[in-house]
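In: Sequence plus predicted model, see below.
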Amino acid sequence: MSNLFYAYAKNINDDWSYRYLIVFATRAVADEWWRAVSTSTNLLYSNSIVRVTPQFYTHDPSRAVIAYSITDPSVAKQFLGKVIFTLLNDRDGRVFPVIESGPEPITDYISNTWFYIRSKVDKSIYWYRNDQDIVVASRTNSTRFLIRNTNHAFDGKVMINSDDITISLAAGKLSLSVADEGNLQAMRKAETFKFGDFVDGYSINGCGWISVDELPRTAIVKVNDNSGEAWELVMNGRVYDIVPPPPK
């Protein structure tokens, strides 16, 4: 399966010119490129390029052409080898490539949002906080977590792998921390994690699938050698075991 990620960019001033197909090396690269563009000190770019959805942008070519963001050293030149902009035919050219779409909607990784955490490989496996406040892997239950950038200036903004985050629950204002055994556990203190840890920083303690009550075999543990499994944030879970109020 390809890891390439696609998006469109549209001229905000008309319906026929400066339309682009953007190819990113990965979804993570797309989000990191957007962070560089949106926080650039070059206001011609940061004030005129808008991320409508993860796969749709608008730009104002009279101020800054979106394709030039990867050649302008004041914007996102570090992505020159990771992003491709292809200028599409004008509207009446009739040829318009349709980007790949997956079987499920793309979840936007926005800070200060409630998510379920699911295995990328086996989408039936979710993180679940049990009655002992230990986070375990479960095929039957799921818990919703609040993922938030520790820099609250980025609330409502896209999170990228290098961001420091906290993972919290609704009940009792608990947050996830690493217990002495390495397991993730809900505690009063909030530990800081990297958003990129979801790529390979968490594993399932043990092998095989057994009852979620047998904690040594199914607990979610933090690993520091990139040997963990790939996890993804989604908006839908197996069971709403906790229904938190919307974040203020």
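Out: Yep, that arrived.

In: all contacts plus neighbour counts: C-alpha atoms, from now on.
Out: Noted.

In: Return the distance of the nearest residue to Phe198 once chain neighbours are set aside relative to Ile167.
Out: Spatial nearest neighbour of Phe198, chain neighbours left out: Trp231 (5.2 Å); criterion: CA to CA, 6 or more residues apart in numbering. From Trp231 across to Ile167, the span is 14 Å (CA to CA, to the nearest Å).

In: And Asn130, how close does it get to Asn183?
Out: Noted for Asn130: a distance of 13 Å to Asn183, by CA to CA.

In: between those two, which one's more packed in?
Out: Applying other CA atoms under 10 Å to Asn130 and Asn183 shows that Asn183 carries more neighbours, namely 25 against 20.

In: So that one sits against Val135, correct?
Out: Yes. Look at Asn183 against Val135 with CA atoms under 8 Å: they come within range, at 7.4 Å.

In: Report the set of residues contacting both of these two.
Out: 219-220 (CA atoms under 8 Å, 6 or more residues apart in numbering).

In: Distance of the residue minimising distance to the centre of the chain relative to Lys194?
Out: Centroid-nearest residue in the chain, with CA atoms, centre = their mean: Tyr109, separated by 3.6 Å. Noted for Tyr109: a distance of 14 Å to Lys194, by CA to CA.

In: Second structure follows, compare the two:
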Amino acid sequence: MSFSDIHAPITNNAPITDNVGDNSNNTNSNNTTNSFNTTIHGVAGRPPVSFGGAFYAYIHDISNERCWRMVIIFASRVVADEWWRAMSTSTIDFLKNNIQRITPQFYTHNTAQWNFYTFFSDKRVRNISDKFRGKMFIVLEHDHDGRGITIIPLQSIVDHASGDWFSIRSKANASQYWYYDETLGCITISEIQRTSFRITSVNMHEGAIMVKADQITLTVQGHGFVVPRTAARIPGSLTLGVTNSQAEAFRFKFEDLDRGCFNSVRDGLRFVVCYVPGGGGNLGWELSL
């Protein structure tokens, strides 16, 4: 299968029109030093992007309407995604198809099959639950006759579903996006334009929620699969180009985006994205729509 066989969104390399940054003074798509903030550590007057915090979700019993309603408090949405991966891929018979993910903040369970309230006490699931001790806890809600229910905060997140299309932006400066520059043949940093990338977990089915350990590939609409290449003009750096061959597509861990494995390096009047094996680059990147 080639990149042209993959369904792609209608638009790509679109100008940035949201309100994450003020681009009113940026008139040069080449991101000259006059229009591009050279620091990756934030912009004065603009608050940093949140790096996470407690994440909340309801879980409701579908076998009856009276009881076993709960709130799960995760240490972060990363923990929530890891927990869902563990539950949804478990080979334990009574867990298969028991817990369903309706939205990132709403799940169901079936107590006729197994009661999720026993997650930390049931020895049969200990190989899963032990991994999440100290990272999440469960709060029992009122039964139906009790009427009251905890109102959890609405937390707007980008669902990390394998096979979807995303923009990639700096976690420290939300106005800086990855942009595939066709004239250079590599991915650059831009405050004016951004490129849509299809991010796919190579070891999971399409639609699966990606977690840190997943091997992923990136696809640029209409161009190909992202691959690191040596650039003679930037000694010692691996820029990100594209290839038509899926077999050559660069595979890296999903967590590499967050842990500093991609850096911005000056290339004349531009900044290009370079791969940093083992990490040690900037503060990381996050997905947006």
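Out: Ah, there it is. Every value quoted in this text rests on a predicted model; they were computed, and no experiment measured them.

In: Residue in the second structure paired with the residue nearest to the centre of the first structure?
Out: Per TM-score structural alignment, the equivalent position to Tyr109 of the first structure in the second structure is His160.

In: cool, and Ser227 of the first structure?
Out: So, by TM-score structural alignment, Ser227 of the first structure is matched to Gly281.

In: right, and the match of Tyr109 of the first structure touches Glu206 too?
Out: No. His160 of the second structure is not in contact with Glu206 according to CA under 8 Å; the separation is 11.0 Å.

In: can you pull the contacts of Tyr107 of the second structure?
Out: By CA under 8 Å, 6+ apart, the neighbours of Tyr107 of the second structure are 57-60, 99-101.

In: Number of residues surrounding Ser48 of the first structure?
Out: Ser48 of the first structure has 18 neighbours, counted by other CA under 10 Å.

In: Name the nearest residue to the residue of the second structure most remote from its centre, sequence neighbours excluded.
Out: Computed with CA atoms, centre = their mean, the residue of the second structure farthest from its C-alpha average is Asp145, at 39.3 Å. Spatial nearest neighbour of Asp145 of the second structure, excluding adjacent residues (CA to CA, 6+ apart): Arg66 at 7.2 Å.

In: Give the helix, strand or coil label for the one you found.
Out: Secondary structure for Arg66 of the second structure, judged by DSSP: H, G, I helix; E, B strand; the rest coil, is coil.

In: In the first structure, what sits opposite it in the alignment?
Out: So, by TM-score structural alignment, Arg66 of the second structure is matched to Trp16.

In: correct me, but its match touches Asp92?
Out: Yes. If you go by CA under 8 Å, Trp16 of the first structure and Asp92 touch, sitting 7.4 Å apart.

In: Where does the longest helix seen in the first structure end up in the second structure?
Out: As assigned by DSSP state H, the longest helix anywhere in the first structure is helix 27-38. Using TM-score structural alignment, helix 27-38 of the first structure corresponds to residues 77-88 of the second structure.

In: can you give me the strands in the stretch 51-200 of the second structure?
Out: 55-61, 70-74, 100-103, 106-109, 136-140, 165-170, 177-181, 186-190, 193-194, 197-201 (DSSP state E, counting those that start in this stretch).

In: Among those strands, which comes closest to Ser264 of the second structure?
Out: Nearest to Ser264 of the second structure, of all the strands of the stretch 51-200 of the second structure, is strand 186-190, at 7.2 Å by CA to CA.

In: which strands and helices sit next to the closest one?
Out: For strand 186-190 of the second structure, the packing partners by 3 or more CA pairs under 8 Å, 6 or more residues apart in numbering; DSSP states H and E come out as strand 177-181, strand 238-243, strand 270-275.
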